[in-house]
Each structure stands twice: as structure tokens, then as C-alpha cells.
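Undergrad: Next comes the sequence, and after it the predicted model I'd like to discuss.
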Amino acid sequence: MIDLLVAGGGYVGLSLAVAVKTAAPHLSVTLIDGAPDGAWRGDERASAIAAAASSMLDVLRIWQTIAPEAEPIRRMVITDSKTADPVRPVFLTFEGDPDADRPFAHMVPNVALVGALRDKAASLGIDIRPSTTASGFTADEHAVRLKLADGGEIEARLLVACDGVRSKLRDAAGIKTVNFDYGQSGIVTTVEHERPHDGTAEEHFLPAGPFATLPLRGNRSSLVWTERTEDANRLIDSDDLVFEAELERRFGYKLGALKVVGGRRAFPLGLTLARAFVANRFALAGDSAHGIHPISGQGLNLGFKDVAALAETIVDADRLGLDIGSLAVLERYQTWRRFDTVRMGVTTDVLNRLFSNDIMPVRMLRDLGLGIVDRLTPLKSFFIRQAGAAASSDPKLLTGKAI
């Protein structure tokens, strides 16, 4: 029987396996991944990694590998306008916190991040099984037994589901969720532009949803473009000329001519919050526990917070001689993470409803609020720290300390 079984080979599943194995090498860790071996190499997207999450990756000896591919976000600009507006006034600007020892976030290509995590997992002796799909599980007082689609079975002391927002293992555990469909989809692609971005990320609040440009290495930017689902599907299916024309209307010409250099995909957006994060010998982490709107760019970082809290819970319990899969032990993790997750889910929900509309009185009030925040330096610093830095009550890994 193995000690820890992780279902899901994305960033959250891999980083959890690495964090636990790094702190407790004697624990046996197995990770199953439903995707074929090497499928992750085709992911053209990039992710925003907050300062606290990069501190965790630094402790795990992963940040050093991906740093050459990481582009720091030194400045964040927020505007509120319509697509047809000739001028988009800047209502709020966030500069990097001068007291911090690193930018409040970096953009990292997903291929670089997953590749570094997989290499680290292999060096630690973690058993990774690609093309392995779970069909369900049973748990009793002594063990959890994961049933595989090929008829096999794996027995473990603890099973952690990191299998995405539509988690089959969450459903198998009987954990209910709160769900809301926004009727929006996020279009993701990469563009090249003539002039440098200077490490500036921009978020334009448009009536259909936010349009975010995030800096990548060189004269390139990653886009997260929110549209009503029917319009997003139309844009994805359109030819390159129509797509780039619509893109230029939103991006503008401040960085010169644009060229789409990556594939374009659309992802449905909604709010999903698990009613419980744990059950007997079972825990949820990452998107399996929560799926939120990308308006704040905090989805991946919420998952890394789960990793830091769950890894510390598991390792501390093991050092005390406790059963790492017992519900009493796992309740610590749930208490640690549940409130923060619900708070972020509600915050992104409110922000999306507030900014994804064109009601004039609402626009006037939100623009006034953005202007007030922009003029109050202490309040701006607070928001920067909330977005990127770790708090004293956070798990050790997020504060740059080993477990």
C-alpha cells in the first residue's frame, strides 16, 4: 500500500506530490495522469504566478529552472471603457511593491512550469503513471482503493483529487458543489507586437467581460479575452482576418502591429465551489475544489495555496505519527483553505457582475471607486500584497520556508 496517491498530472497535482516527497522522502507517492505521456507539451498557454507561489516553487528547487522563461509583471493598468471608445482612460495603476524582494507576479509558459515539475518529480522517485484513468474509489477505516478504467486497483492511505473542475472523483466521493454558469467564455491566445510591453499587464473592463493582456518574454503577450459564449465561439470559428480585426479593436495600437502566434481556444467560465474539501481518506485540491472567474488572475495561485496547506498538513501529521488519511488530520487542511477559497470565489463573482455590464450609473460608481483607490497609496499597497504576497498565517512554503 502506498502512502499518497494523487489523481491529476497538472500543476497542482505535480506540485503537491513534489512538496510532500521533498519534505518526507520516506513516504511513497504515486501520481496518475489521464493524459498520454507528453500531452502537456502541446499547451501553448501561460500562467500568472504570484510572488508567494514563486517563493514556494523556489523552496522546492523548481523556480531556478523556470526563471529564464518567466517574465515579471512590474506594472498593472486597469481601464473601463467600451470597445468603440477612441480613448481609454486609465483609472487604476499598480506598480510592483518596492518593499518586496520580487515582482508581485510573473508570467510563465505552462510548458516550462509542467516540464520543471515533472523533471523534479522524476528526480525524487515519484511514480508517475500517464494514460491512467480512475473510474471511482472506495474508502474504509484503513485504506482507500482507487479503481482504474483498465480494471486495475491502487491502494493508498490517502487519495487527493486534482482532476479538474469537473472532477469525477469529487462526484464519486459524494461531495456536492455550488455552481453558476456566467454565460461567458475566455478566449486564450498569444500575440506578437512591434513595441515592448515593458512588463506591463493591462485589464480592460469591457461590457462583455474583461480583456487582459499579460507580458511574456520578448515582444509577446498572452491574452485572456472574455466574451459572451456565443460570441466567443463565433470568434474561434472565424478566419484569421476577422479574428485579428476584432482583437485589434480591443487591444488597440499602442504596441504597434499585432500578429497572433499561438493557437486560439475558448474555455467556458463559471463559479464552482465544493461544499467540502475532505472526506475519509480523501481530499480535493486545485480546480477540483474551486473554479473561479479569471478576472483576478488568481485561479492557479489558489491551487498553489491548497498545495502548500495540504502538504504541510500531511507532513506534520506524519512527523507526529498520525494517520495522514484520517478525517481528523484532513480537517486541518479544510479549515485552513475553505474560507479563503469562498472569499475569493465571491470576490471574483461580484467583480465580474460589477464590470461586465454597460449600465451607466454602475459605470460611474465603479470608475469613481477605481479612481479613489488609485489616489490612496496605502490602499493600493494593501491590494498589491493581497494579490501577490504571503500573510504570516499562510503555510510555510508560501512564505519561503521549508516544511
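TA: Perfect, I can see it now.

Undergrad: can we go C-alpha only for contacts and neighbour counts from here?
TA: Noted.

Undergrad: Which residues are in contact with the residue nearest to Asp80 when sequence neighbours are not counted?
TA: The spatially closest residue to Asp80, leaving aside those adjacent along the chain, is Phe205, at 4.7 Å (CA to CA, 6 or more residues apart in numbering). The neighbours of Phe205, taking CA atoms under 8 Å, 6 or more residues apart in numbering as the test, are Ile78, Thr79, Asp80, Ser81, Phe211, Phe355, Ser356.

Undergrad: For the fourth one, list the residues it contacts.
TA: Translated: Ser81. Contact analysis of Ser81 by CA under 8 Å, 6+ apart lists Arg88, Pro89, His204, Phe205, Leu206, Pro207.

Undergrad: my read: the second one touches Thr79, true?
TA: It stands for Pro89. Yes: with contact defined as CA atoms under 8 Å, Pro89 counts as touching Thr79 (6.1 Å).

Undergrad: Neighbour count for the two, which is higher?
TA: Each of Pro89 and Thr79 has its neighbours counted (other CA atoms under 10 Å); Thr79 has more, 20 against 11.

Undergrad: Contacts for the longest strand along the chain next, please.
TA: The residue-count maximum for a strand in the chain (DSSP state E) belongs to strand 177-193. Here strand 177-193 makes contact (CA under 8 Å, 6+ apart) with 44-45, 209, 219-229, 232, 236, 255-275.

Undergrad: What residues of that strand count as buried?
TA: Thr177, Tyr182, Gln184, Ser185, Gly186, Ile187, Val188, Thr189, Thr190, Val191, Glu192, His193 (16 or more other CA atoms under 10 Å).

Undergrad: on that earlier part again, could you dump the contacts of Phe205 to JSON lines with distance to Gly286?
TA: Formatted as JSON lines, the contacts of Phe205 follow (distance: CA to CA, whole Å):
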{"residue": "Ile78", "distance to Gly286": "27"}
{"residue": "Thr79", "distance to Gly286": "30"}
{"residue": "Asp80", "distance to Gly286": "30"}
{"residue": "Ser81", "distance to Gly286": "33"}
{"residue": "Phe211", "distance to Gly286": "24"}
{"residue": "Phe355", "distance to Gly286": "26"}
{"residue": "Ser356", "distance to Gly286": "26"}
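
Undergrad: here comes the other one, which I'd like you to weigh against the first:
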Amino acid sequence: MNQEPRSLHPDERSTATDVVIVGGGMVGGVLAQALSRDGWDVTVIEQRAPERSTSFDQRLTAVADAGWQYMDTLGLVDRSLRESAGAIREVRVFDRGHFGLTRITARSAGIEALGYVMPNRELGERIEALLDAPVTGQGVIHYRRPARYVSHESDESGIDVRIADGHERLETIRARLMVAADGAESPVREQAGMSVRRREYDQVATVATAMPARPHGGVAFECFTTGGPLAVLPAADGRVSLVWVARRGEARRIATLDDVAFARAVDETFGHRLGGFSAPSTRAQYPLALVTAEQAVADRLVVMGNAAHALHPVAGQGFNLCLRDIRDLTRVLRPDPDEAVDPGDPQRLARYRGLRMADYRRTIGLTDSLVRGFSLDLPGLGHVRGATLSMFDGLLPMKNRLVRATRGIA
């Protein structure tokens, strides 16, 4: 599916490919695998060298059932990733200090698990192994790192992507489509002049793992407080993943706690539901904001991942939304037998944009509404929220919609 490069400046190297992906993290890596399985030649541009890569850090990510199954079809769920992931058998949502509880179980949905809590590092190792050694008979993946995006220019027949390698030697890659998966502060998006909407939440997420005193039993908890939600998710080896969202001032206090005091504070906030915590890992903190691109598509350009939508972690929807981006883009670009397809065809990219808009509105609206609704601290509002959770738990049509959202089914 490759095309010949056009004439370029004589002091630069030039190559050609079908799709250039800027960003070799979780989103860019999964997309490269998906596109190559459909026969596209893909070039992945990753700025960080292997020994300095932070794309696959020590955090854990909750992947909904539908997203996990999709990753499995792409060959990403190998034995190592499967064994290092914790299955979510049940989800319990409650408001701290008030009655009311919503429960969702895998058994009632007739499935093995609602999702899985996986280590980013394990997925990263699998992605990098596939990028370094693509399967014979599929499209070729060229994994370029360290290399950084410099600029791009598109025309009717393709897009020229200018990059610099680790020695600052310039190269121009001629492609027919570029995908920006280069994070919330995307340089590609900025150069393309694609504006974003940004809403600061005045909240910070503290992320760690810990060992609960009682077995978690595959239960994921979402505990809402006026400062922000505390998620306690089942991980492998009996541990839990902690995502504690608090207002900035409280987050600064949390950062000063030693391990024993931190574990005690989590247990107190959580209502002692697992009997306490011990052996917390190193903590990391991340300021939270809602960042959404005004448009996800431009001339021969698709913006994806955090470059298109950086969400609050309240409902664990960020990476799952990205997986649906990947699924829909590959579907739109997939050619019929014996059909010549231009992956940068404006009509196909318009179809992709149309497919994604409803999912964006629904998912972003859900997370933003949860953050604002459960963060209000007004007299009597906690009782209203508790009553709402109890009512929601008993309304089957609404609960079925929540089950589908939890499973990542758009």
C-alpha cells in the first residue's frame, strides 16, 4: 500500500509509508498493531529512547471487558499480561458517610469479568515486542526512536512529516495519513492550529498500590467524597490500585504523609471496608483537567488519545475511549477486497469523525457530571446522592445502561 516519495530537499533523507503515528505510547502502540494487521505500512515516531521511556510507567489502568477483548484480538493479551492483570468481578459505588449503594456484577451480566486492572509496564513490553518484531505477512511497522516530530505539511495526495532523530538529523517521511497520539499537550495538534477546550478541576490524583488486610475478591470500589473520588481497584497478587482524587490543598497534605500515615488516611476515607492497607508503593500525583480538542480530524490528520480527550479518572473511561477510537478508525480505513484505499481520504475521515462524536459527548458528559455532582458540598445533598444511588441500583433499564458503559460497550 506504499507510495513513492515526492522530491524533497536534497540535504534531508526521505522515506515513504502509509500512516505515520506520532507517539509510541499505549495508544500509538495499539493503533500501530491494529493498522498493521490490516496490511498498512506504519511508521511510529517515539521521542524517548528505550532506556528513558516513561510511556509505560508503574501505573495500573482499568480496561473494560470490551476493550480487553479487542486487545486480545490484536494479539496484545499474551500470557504475561493476562497473569499480571486483576479481574474486576464486581463494582460498588457509594458516597462516603451516607447510605446508598450501586452494585454491578459480572455474574448478572453473564460474563467472566467486567474488566481488568493491568500494569501499564506489562502492556508496554508487549507493545514494544510487537513493534520491534512485526508478524510476517502483515503490514510493516517501522519503529523510530528516539525521534521527534518537527513539522508537517499536507497536500491533495499525501502529507510530509518532518522528524529529527536522536542526533538531530532531519528526515521527511511521505505518508498518506498522520495520527497524533502525542499526549494532552500535543505538538502536532498545536501546529495544525486545532484549538482545545480546557477545564481545570482544581483536583490532583494521588496514585499508588497497596496490600489490603482482607482479600479484595475482585471487587472495584468507587468511593465519592466532597473532595473527589477514591477508587480502590483489584490488582494481581492480592494488591489494590489506589487512585485518590482530592482538592489541591488536601493533595499537598497527602503528599507529605509517610507510608503508614498515608495507608491510615486511605483506610479512614474508604470507611475500613477492606480492614486497612499496608505496604503502599511509591506515590505519584497528577493535576486533573478536562481537555478536549475542538476537532479530531483535519487534512490527512487524526488526533487521538489524550491529544483528543484527556478525561478525569472518575469512571476509568480514558483508555477505554481511546480503544474505541482505534477500533473505529481501523474499521473506516479497512478496504474491501481488491479495493484501493487512500487512508487520508477526506470522506473516510469524515465518517470516522461522525462515528466518534456521540461517544465523546456521552463519555465526556458522564465523567464531567460525576465530578461536579459528587463534589458539591451543600446541606442535605449527600442524602440525595445516597438515595439516587439506591434508586439507580433498583432500576433495571438504567442499570443495564450502566453495565454496558462499565463493560466499555458504546
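TA: Cool, got the structure. Computed from a prediction, not measured in an experiment: that's the story for all the values here.

Undergrad: With structure 2 overlaid, report how far the longest strand of structure 1 is off on average.
TA: Per the superposition on structure 2, strand 177-193 of structure 1 and its aligned residues are separated by 0.9 Å on average (mean CA distance after the TM-score superposition for structure 1).

Undergrad: Now flag whichever of the contacts of Ser81 of structure 1 is closest to Asp97 of structure 1.
TA: His204 (22.0 Å; CA to CA).

Undergrad: Give me the aligned partner of that closest one over in structure 2.
TA: Matched by TM-score structural alignment, His204 of structure 1 corresponds to Cys223 in structure 2.

Undergrad: Strands along the stretch 101-250 of structure 2, start to end?
TA: 101-105, 115-119, 141-144, 147-154, 159-165, 170-175, 177-180, 196-212, 219-225, 228-234, 240-247 (DSSP state E, counting those that start in this stretch).

Undergrad: What strand or helix carries the residue most central in space within structure 2?
TA: Nearest to the mean C-alpha position of structure 2, by CA atoms, centre = their mean, lies Phe319 at 2.0 Å. For Phe319 of structure 2, the element it lies in under DSSP states H and E is helix 318-333.

Undergrad: Next secondary structure after that helix?
TA: Reading on from helix 318-333 of structure 2 to the C-terminus, the next helix or strand found by DSSP H and E is helix 346-375.

Undergrad: Next, the mean deviation of that following helix compared to structure 1.
TA: Once the two models are superposed, helix 346-375 of structure 2 sits on average 1.2 Å from its counterpart in structure 1 (mean CA distance after the TM-score superposition for structure 1).

Undergrad: Tell me the residues of structure 1 aligned with that helix.
TA: Aligned by TM-score structural alignment, helix 346-375 of structure 2 corresponds to residues 327-356 of structure 1.

Undergrad: Check stretch 147-160 of structure 2 too.
TA: Aligned by TM-score structural alignment, stretch 147-160 of structure 2 falls on residues 132-145 of structure 1.

Undergrad: so who does the match of His204 of structure 1 touch?
TA: With CA under 8 Å, 6+ apart, Cys223 of structure 2 has these contacts: Val93, Phe94, Asp95, Arg96, Pro229, Leu230, Ala231, Phe270.

Undergrad: Just confirm Met56 of structure 1 is within a strand.
TA: No: read with DSSP: H, G, I helix; E, B strand; the rest coil, Met56 of structure 1 is helix and lies in no strand.

Undergrad: residues touching whatever residue of structure 1 lines up with the residue nearest to the centre of structure 2, list them.
TA: For Phe319 of structure 2, the equivalent position in structure 1 is taken to be Leu300, counting by TM-score structural alignment. The neighbourhood of Leu300 of structure 1, defined by CA under 8 Å, 6+ apart, consists of Ser47, Ala48, Ile49, Gly286.

Undergrad: Give the equivalent position in structure 2 for the third one.
TA: Matched to structure 2 by TM-score structural alignment, Ile49 of structure 1 sits across from Val63.

Undergrad: Please state the offset of the host helix or strand of that match from the chain centre?
TA: Following DSSP H and E, the helix or strand that holds Val63 of structure 2 is strand 60-64. Centroid separation for strand 60-64 of structure 2 versus its chain: 8 Å, with CA atoms, centre = their mean, to the nearest Å.

Undergrad: now stretch 392-405 of structure 2
TA: Stretch 392-405 of structure 2 has its C-alpha centroid displaced from the chain centroid by 24 Å (CA atoms, centre = their mean).

Undergrad: quick one on the thing from earlier: pull up the gap between the match of His204 of structure 1 and Asp165 of structure 2, please.
TA: According to CA to CA, to the nearest Å, Cys223 of structure 2 and Asp165 of structure 2 sit 46 Å apart.

Undergrad: can you check Ser278 of structure 2 too?
TA: In terms of CA to CA, Ser278 of structure 2 sits 45 Å off from Asp165 of structure 2.

Undergrad: Same question for Gln69 of structure 2.
TA: Gln69 of structure 2 is 36 Å from Asp165 of structure 2, where distance means CA to CA.

Undergrad: Those two: which is more packed in?
TA: Neighbours were counted for Gln69 of structure 2 and for Asp165 using other CA under 10 Å; Asp165 has more, 17 against 14.
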